[in-house]
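Trainee: What shape does this take:
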Amino acid sequence: MTTIKTAMPGVIYRRPSPEEEPFVREGETIEEGQTIALVEVMKNFNEVKADQSGRLTRFLVEDGDEVAISQDIAELED
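Mentor: So this is what the prediction gives:
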């Protein structure tokens, strides 16, 4: 089991916009480089991408949570 971490602090969003579906849901298989969330820093949105392929087993943060640099935000099963 590996984790996906943030590269910067800010507010995390698991959807591209409030009206849209999440980038990915728990239990789904994701590909390396796939966007799984956004981190907002001073009105700029930065993509959080998967470092590797696998099954996203669990998010460790909720939509709208504040995150720190290198914080684990999701667990990934190889």
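Trainee: For the rest of this, base every contact and every neighbour count on C-alpha atoms.
Mentor: Will do.
Trainee: Just the element for Ile12, please.
Mentor: Counting by DSSP states H and E, the element that carries Ile12 is strand 10-13.
Trainee: Next, the structure of the following sequence, for comparison with the previous one:
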Amino acid sequence: MGVFYRAPEPGAKPFVAEGDLITRGQQVAIIEAMKLMIPVEADASGRVLEILVADGTPVEHGQPLLTVATGDADRAGPGR
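Mentor: I've put the predicted structure just below:
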């Protein structure tokens, strides 16, 4: 379990917002777990449709964090 953060620090611009185009491997969030800040990278390229978790919310391993509409070039599924 960890805590989901949309931005690198309080008051900073979020890594991504709904409607943004992202690429596979791009950092989209941070999870704080056991006092470590773990970057979350997109596993698919596409457009962010929805951010499913509020900033500062506890999350579980494998929980979907956002949905991504992928194009024909990248069919790996939703970003997590």
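Trainee: circling back: find me the equivalent region of the following helix or strand past the strand holding Ile12 of the first structure in the second structure.
Mentor: For strand 10-13 of the first structure, the following helix or strand on the C-terminal side (DSSP H and E) is strand 29-30. Here strand 29-30 of the first structure aligns to the second structure at residues 21-22, judged by TM-score structural alignment.
Trainee: how close does the matching stretch sit to the first structure?
Mentor: Once fitted to the first structure, stretch 21-22 of the second structure is off its aligned match by 0.3 Å on average (mean C-alpha distance after the TM-score superposition for the first structure).
Trainee: that older thread, list the buried ones in the strand holding Ile12 of the first structure?
Mentor: Gly10, Val11, Ile12, Tyr13 (16 or more other C-alpha atoms under 10 Å).
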